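Asker: next come a sequence and a model predicted from it.
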Amino acid sequence: MKAFVYDHGKYQVKDMPDPKANAGEVVIALKRAGLNHRDLFIANRLGDGKEALVIGSDGAGIIESVGKNVTNVSVGDEVIINPSLRWRENTVAPPAGFDILGMPDNGTFAEKIVLSAEQVEKKPSYLSWDEAATLGISAMTGYRALFTKGALQAGQTVFIPGAGSGVATYLIAFAKCIGAKVITTSRYKEKQEKAKELGADIVLDSNSNWDKELEKETVDLVIDSVGRATFNKSLALLKKGGLMVVFGSSTEDTVELNLRDFFYAQQQLFGSTMASAEEFHEMLALMEKHRIHPVVDTVFTLDEAENALHYLEQGKQFGKIVLAINDD
């Protein structure tokens, strides 16, 4: 099979052995794969000596073969992949043994993948292959941050800095479908307009005076993934007793926190990452109920995977980037 791999210090498209399904496993002929920022960090984590690893965490395709004792899917089923490995029930933190598909295991940027049958779910029929391939890291991360950790309710207001990321587009759609108010930001005019089209109630310029523009708003929840560049500006908007959830740090990892201001305001700060299979099912049910369509920015071919990574790294996309693997 053809695959996009990180091999001894460089990315390349390479022929790899076709995977085989052992007991409890399935082989999926992939139609599409979704990109995530995690894919950009593989080189930093593996260095130059690692043998060929297929990267990629998100994907959708058709069951090609099944191993013994597989009962939840059959050959020919259209499925999506849950990239959150070995985390079944919704717990306060991932259990021991938790990993994310795509490192250290081979991932989705390939014509085929083998994985435990527990990691696949039926593809929602109303979604295209492009859309279905994005229902992994971003959607799961957004759902857990917003509902499990953030406990967002109808009528509340959530502030989401950075409107264009894949997770942010899911956050906006999820929050709006339950009747919450959404405030978000972007430094790009085009992304500001797209966020409004997606349903955001207020969209600010990233470089504007947030305190002044939102002085009449009550922010119940902040979901931040930017890091140092926005952390304290976001926290300053949060109401007394409000809650902030952090799931990423696309700028600097470390921040300064005024502890006195924080504890006097009796605010709450939660970390979050990925989600359990239980939450994955809840997220799919929410999407189907409200017929939520993921936002797909650009589709590249598998041969163009390195260009797709460069495009992701530039951060100009609004929504998700997808690899088209097989259209047969």
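Answerer: Here it is on my side, so go on. Predicted model only: the values in this text are computed from it and were never measured. Numbers count the residues shown, from 1 in each chain.

Asker: C-alpha only now, for contacts and for neighbours.
Answerer: OK.

Asker: need the contact list for L115.
Answerer: Residues counted as contacts of L115 (CA atoms under 8 Å, 6 or more residues apart in numbering) are A21, E25, V26, V27.

Asker: give me the neighbour count for the third one.
Answerer: Which is V26. Neighbourhood size, V26 [other CA atoms under 10 Å]: 28.

Asker: I'd assumed E118 was in contact with it.
Answerer: No: look at V26 against E118 with CA atoms under 8 Å: they stay out of range, at 9.3 Å.

Asker: mind listing what's buried in stretch 243-263?
Answerer: Neighbour counts over stretch 243-263 (16 or more other CA atoms under 10 Å) mark L243, M244, V245, V246, F247, G248, S249, F262 as buried.

Asker: end to end on it, go ahead and measure it.
Answerer: Distance between the boundary residues of stretch 243-263 (CA to CA, to the nearest Å) amounts to 12 Å.

Asker: so which residues make contact with that stretch?
Answerer: Outside stretch 243-263, the residues within contact range by CA under 8 Å, 6+ apart are 141, 145, 149-150, 220-229, 231-232, 235, 238, 267-273.

Asker: at 6 Å instead, please
Answerer: The contact list for stretch 243-263 (CA atoms under 6 Å, 6 or more residues apart in numbering) reads 221-228, 267-273.

Asker: for comparison:
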Amino acid sequence: MKALLLVDESQDKIAIREMEIPKPGANEALVQIKAAALNHRDQWCRIGMYPGIKYDTVLGSDGSGVVTLLGEGADAGWMNKEVIINPNIDWGPDEAAQHTAYHILGMPTNGTFAEYVVVNTDRLMEKPAHLGFTEAAALPLGGLTAYRAVFTKAKIEENQKVLITGIGGGVAQFAYQFTAATGAQVYVTSGSQNKIDQIINHGATGGFNYKNDNWAKEALKETGGFDAIIDSAGGESMNDYLKIIRPGGRLVHYGSTTGAPKKLDMFRLFWSQASIHGSTMGSDSEFVKMIEFVTSHSIVPIVDSVRGFDDIVSAFDDMHVGKQLGKLVITI
């Protein structure tokens, strides 16, 4: 079978190789991957900015496909099912935080950028009927991360005002879609006016270009402040967020692409009664709830582009540049 491996002998650091089709063990399923999607973690692995780098591993956390073979003891009901894969491995029993053994499918465990992947059957869920393989493949990692940020941490409710930063990212797009589905008013930020315009056309209430030095003042004047802000950047923007958060508001951070702020305005933080929450992907129970939410609201992931497996390196290059709005999906 063809697979995309993280390698140490190529300038690209990723390469398509031929591998044997894996065989499922006890309680495992062999899934023929129909579509897979990129996440920023795949690019971070490629450039060595992810912990525990393990070369000759098949990358990819997002995938959908069909079960073609079952190992000993596996539930026969999964055979020939169209499925979506939960990329969580060993979250653990505590809903509040992941176990120390926790990791994500696609490094160090072989992932979805291959014609076939073996996973335990408890990682499988039936593909939502309203989604094709391409759309379903875009959902798992980003959807789960967004679900935890929006509902478990930010506790978004109808009619609240919410700011989603960096709307070009996959998690941000799901955070927007999930928040909008609750009936909240959703605003976004981006360094690209084109992305802001696109997401407003999609239904967002408004947006702000963070390259404008006065964007926070504009946001406060237009909205009166936000009940919650969901962010992946961190950095100096943290102090801007504290200027526009409403009393008792929640700042939820699922990433820190611009690092830590040099100085945090602690006065604004405590005086506003605001709270800061860290968030990662999510538990297995949240994955189930996320799929149920997507199904009940007929949410369709925003897909930026779809390309064949032989063009997967170009998708990595596009992610590195960051011009996409929505998920980059690969058909296999």
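Answerer: Everything's here; your move. Predicted model only: the values in this text are computed from it and were never measured.

Asker: rewinding a little: which among the contacts of L115 of structure 1 gets closest to K2 of structure 1?
Answerer: Nearest to K2 of structure 1 among the contacts of L115 of structure 1, counting by CA to CA, is V27 at 14.7 Å.

Asker: which residue lines up with the closest one in structure 2?
Answerer: Using TM-score structural alignment as the criterion, V27 of structure 1 maps onto L30 of structure 2.

Asker: ok, that match touching T121?
Answerer: No: the pair L30 of structure 2 / T121 is not scored as a contact, 9.2 Å apart, by CA atoms under 6 Å.

Asker: who's more crowded, these two?
Answerer: Higher neighbour count among L30 of structure 2 and T121: L30, with 24 against 21, using other CA under 10 Å.

Asker: the more buried one should be in a strand, yeah?
Answerer: Yes: according to DSSP: H, G, I helix; E, B strand; the rest coil, L30 of structure 2 belongs to a strand.

Asker: what's around the closest residue to it other than its chain neighbours, how many residues?
Answerer: The spatial neighbour of L30 of structure 2 that comes closest, neighbours along the chain excluded (CA to CA, 6 or more residues apart in numbering), is V118 at 4.6 Å. Using other CA under 10 Å, V118 of structure 2 has 23 other residues around it.

Asker: circling back to that earlier point, looking at the buried residues of stretch 243-263 of structure 1, spot the one nearest N44 of structure 1.
Answerer: Nearest to N44 of structure 1, judged by CA to CA, of those is S249 at 15.9 Å.

Asker: measure the aligned partner of Q177 of structure 2 in structure 1 to P83 of structure 1 for me?
Answerer: Matched by TM-score structural alignment, Q177 of structure 2 corresponds to A173 in structure 1. For A173 of structure 1, the distance to P83 of structure 1 equals 21 Å [CA to CA].

Asker: between those two, which one's more packed in?
Answerer: Neighbour totals were compared for A173 of structure 1 and P83, and P83 leads with 28 against 23 (other CA under 10 Å).

Asker: if I pick that one, what's in contact with it?
Answerer: P83 of structure 1 neighbours (CA under 6 Å, 6+ apart): S57, I100, L101.

Asker: and E115 of structure 2, by the same measure?
Answerer: Counted by CA under 6 Å, 6+ apart, E115 of structure 2 has contacts M1, K2, Q32, I33.
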